[in-house]
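S.K.: I would like the atomic coordinates for the input below:
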Amino acid sequence: MTVLYAGLLDDAAIFPPGNVPVPDAVRAYRERRSSPLLGPFICSLPRWEELRATLTAGSPLPVALTVPGGAPDVPAAIRQARGEPGVELAALEVPASAGTLADLVKAVDRQVLTYVELPWVDVTAATVAALADAGLRLKIRTGGVVATAFPDERQLAGALVAAVQGGVPFKLTAGLHDPIRHRDPATGFEHHGFLNVLVATARALEGGDVTAALADQDGVRVAADVAKIDDALAGRVRHHFVSFGTCSVTEPIDGLVHHGLLPEDPR
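M.R.: All right, here's what the predicted structure looks like:
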């Protein structure tokens, strides 16, 4: 499995629009755990007890725990996760803003990998530098249930370039099931494609046109650009673009297979 896709998909099956019941989502995660594309299982702190009730004997479940309450809830979240033998705490994901980032920096445990979800308008050289100084990572929301939840290609390009130039790894979440940028015929929302983001990250590293990479809706051309990324550049791309949360693991893999970017179906 190429380094470009390894661990790229964080399993967010229990979140909208998937809304898979926790027991079913955990069962499916364990069944596909051998897939090299799969990252951690994502669970929110308010659903922690639901998750605990599903845990059985066997290897600990790698969990990225989202903390929607922000900095005040971080210490308790860490205590709960560390106290549960059936869980391996892979990461915390905590919302903040430019104005509350300093409080979050004080609350986090440097030994726990932490992604800070900032609105894309708050992803600036200054906030990225603050994340880098604190040893934190960046999380960017790229979709949702309303049009305003989707940054356009210029807005997302600005955030990606700031992260790459600031040396801060990032993950994305929401709206990235499809590999190629497209307009959803049901909602009219413009969705970013995760293959576009791979190409855009490569261009950010090499001084190319990041906005154009994110805007491209030609699947053949985008897939060809991805295929040109060699192993050395792929390692640098994935150092920055770590993963994205998806409520469907099947759809992104189907997309990679469709575009001829996987030598075989890894499921």
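
S.K.: C-alpha only now, for contacts and for neighbours.
M.R.: Will do.

S.K.: what sits up against stretch 94-103?
M.R.: With CA atoms under 8 Å, 6 or more residues apart in numbering as the test, stretch 94-103 has contacts from 66-71, 74, 104, 114-119, 122, 127.

S.K.: What are the buried residues along that stretch?
M.R.: Neighbour counts over stretch 94-103 (16 or more other CA atoms under 10 Å) mark Val94, Pro95, Ala96, Ser97, Ala98, Leu101, Ala102 as buried.

S.K.: and those, which of them are in strands?
M.R.: Val94, Pro95 (DSSP state E).

S.K.: Second input sequence below; structure requested for side-by-side comparison:
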Amino acid sequence: MPVSQPAPLPPAWSGLLDDAAIFPPGDVPLHDATAAHGEHRRAWYADLLGSFVLRDTDLPLVRGLPHPLSVVVAGGAGQVAGPLGIAARLGLSVTGLEIALRDPDDLAGNARRVVAAVDHARGEGLLADDVTVFVELPQVDPSYGWEAAADEVAAAELRIKLRTGGVEAHLFPTSATLAAWIDAALDREVPFKCTAGLHHAVRHTSAEGFEQHGFLNVLLATVRAFDGASRDDTVATLEERDATRLGVSLEEVARARRWFTSFGTCSVDEPLADLLSLDLLPHDSTEPPR
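M.R.: You can find the predicted model right below:
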């Protein structure tokens, strides 16, 4: 008797989840995280996965790992080339590079240094043209310096990384701040990814009392802002806690993905479970979610 095959996932969800299991609050040991990532890659929902996210200092520990990697540069612009050289020698597939701006007094200058380091790495053949580079902007309301740094990222055709949570309540941006970040990215026509805090599909209060954004809220806020929604309407979409009132449309999600490309999550299982519970993924798989 032939084995039934799971229905393919809608393209709107492809590559949405970057597996950041080794980062807080997950803090999964690297070996366990890479093993679990391999299991996810073999599962019926594998299309949901983007890259495996790791620190540049972890590269020597994953020699031969066949999966696409996003490398978080820990040492600033001056440390871009070294880890890429290590990855090349180890035969690793780097598809993303993520680097945070670290000079709050000169964010634009810091962004220019990152751009120069990326250009140098590309010129040396260490960074392929198709590797996506995300520049993480600070978790503050957009100021002149923040906006100027975003301009530098846009001019270099790099992408923006937004931190949407953390292990303390103050690390979760308000809806107004997040709406301003989304508008800034859209104004510059710069795609962005998010990281941290998007554990579930819809906005909620966590057991710790943290006000956590939902990844569906962010997707829909992005596409609606792109379509001309006011800042107040974007904030309202970010703050909606009822998935029914949120009005999730696969067509809107697909269009949002042009701009909100993915998010790093320390748990693949939680977003997967939410998408299934909201009937947004096919149910006829041969394997239940873990």
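
S.K.: that older thread, so which of the contacts of stretch 94-103 of structure 1 belong to strands?
M.R.: Going by DSSP E, the strands hold Thr66, Thr114, Tyr115, Val116, Glu117 from these.

S.K.: and the last one, how many neighbours?
M.R.: Yep, that's Glu117 of structure 1 we're talking about. By other CA atoms under 10 Å, the residues close to Glu117 of structure 1 number 26.

S.K.: any chance you could map the helices in the stretch 101-250 of structure 2?
M.R.: Secondary structure of the stretch 101-250 of structure 2 (DSSP state H, counting those that start in this stretch): helices at 107-123, 144-155, 175-187, 215-226, 231-239, 243-246, 250-256.

S.K.: Make a markdown table out of the ones you listed and add distance to Gly264 of structure 2.
M.R.: Shown next, in a markdown table, are these (distance: least, CA to CA, whole Å):
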| stretch | distance to Gly264 of structure 2 |
| --- | --- |
| helix 107-123 | 21 |
| helix 144-155 | 20 |
| helix 175-187 | 16 |
| helix 215-226 | 11 |
| helix 231-239 | 18 |
| helix 243-246 | 22 |
| helix 250-256 | 17 |
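
S.K.: Mind giving me the ChimeraX command for buried ones among the contacts of stretch 94-103 of structure 1?
M.R.: Here is the ChimeraX command that selects the buried residues among those (16+ other CA under 10 Å):
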select :66,67,68,70,71,74,104,114,115,116,117,118,119,122,127
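
S.K.: Just to be sure, Cys43 of structure 1 is in a strand?
M.R.: Yes. According to DSSP: H, G, I helix; E, B strand; the rest coil, Cys43 of structure 1 belongs to a strand.

S.K.: That one maps to what in structure 2?
M.R.: In structure 2, Cys43 of structure 1 lines up with Leu54, judged by TM-score structural alignment.

S.K.: so that match touches Pro68, yeah?
M.R.: No. Leu54 of structure 2 lies out of contact with Pro68 (CA atoms under 8 Å); the separation is 10.8 Å.

S.K.: out of those two, which sits in the busier spot?
M.R.: Leu54 (23 against 17).

S.K.: Give me the number of neighbouring residues for the nearest residue to the more buried one once chain neighbours are set aside.
M.R.: In space, and not counting its chain neighbours, Leu54 of structure 2 is closest to Val71: 5.4 Å by CA to CA, 6 or more residues apart in numbering. Residues within reach of Val71 of structure 2, counting by other CA under 10 Å, total 26.

S.K.: Please apply the same query to Gly260 of structure 1.
M.R.: So Gly260 of structure 1, with other CA under 10 Å, has 14 neighbours.

S.K.: Looking for the alignment partner of Asn17 of structure 2 in structure 1.
M.R.: No Asn there; residue 17 of structure 2 is Leu. Aligned counterpart of Leu17 of structure 2 in structure 1: Leu9 (TM-score structural alignment).

S.K.: list the contacts for Leu220 of structure 2?
M.R.: Applying CA under 8 Å, 6+ apart, we find Leu220 of structure 2 in contact with Thr237, Val248, Glu252, Val253, Ala256.

S.K.: Can you tell me how far it is from Gly145 of structure 2?
M.R.: Distance of Leu220 of structure 2 to Gly145 of structure 2, given as CA to CA, to the nearest Å: 28 Å.

S.K.: Next: Asn217 of structure 2.
M.R.: Look at Asn217 of structure 2 and Gly145 of structure 2: by CA to CA, they are 28 Å apart.

S.K.: Between the two, which is the more surrounded one?
M.R.: The neighbour count for Asn217 of structure 2 versus Gly145, taken as other CA under 10 Å, is higher for Asn217 (26 against 15).

S.K.: Looks like that one contacts His200 (just checking).
M.R.: No. Applying CA under 8 Å as the test, Asn217 of structure 2 and His200 come out as separate, 9.9 Å apart.
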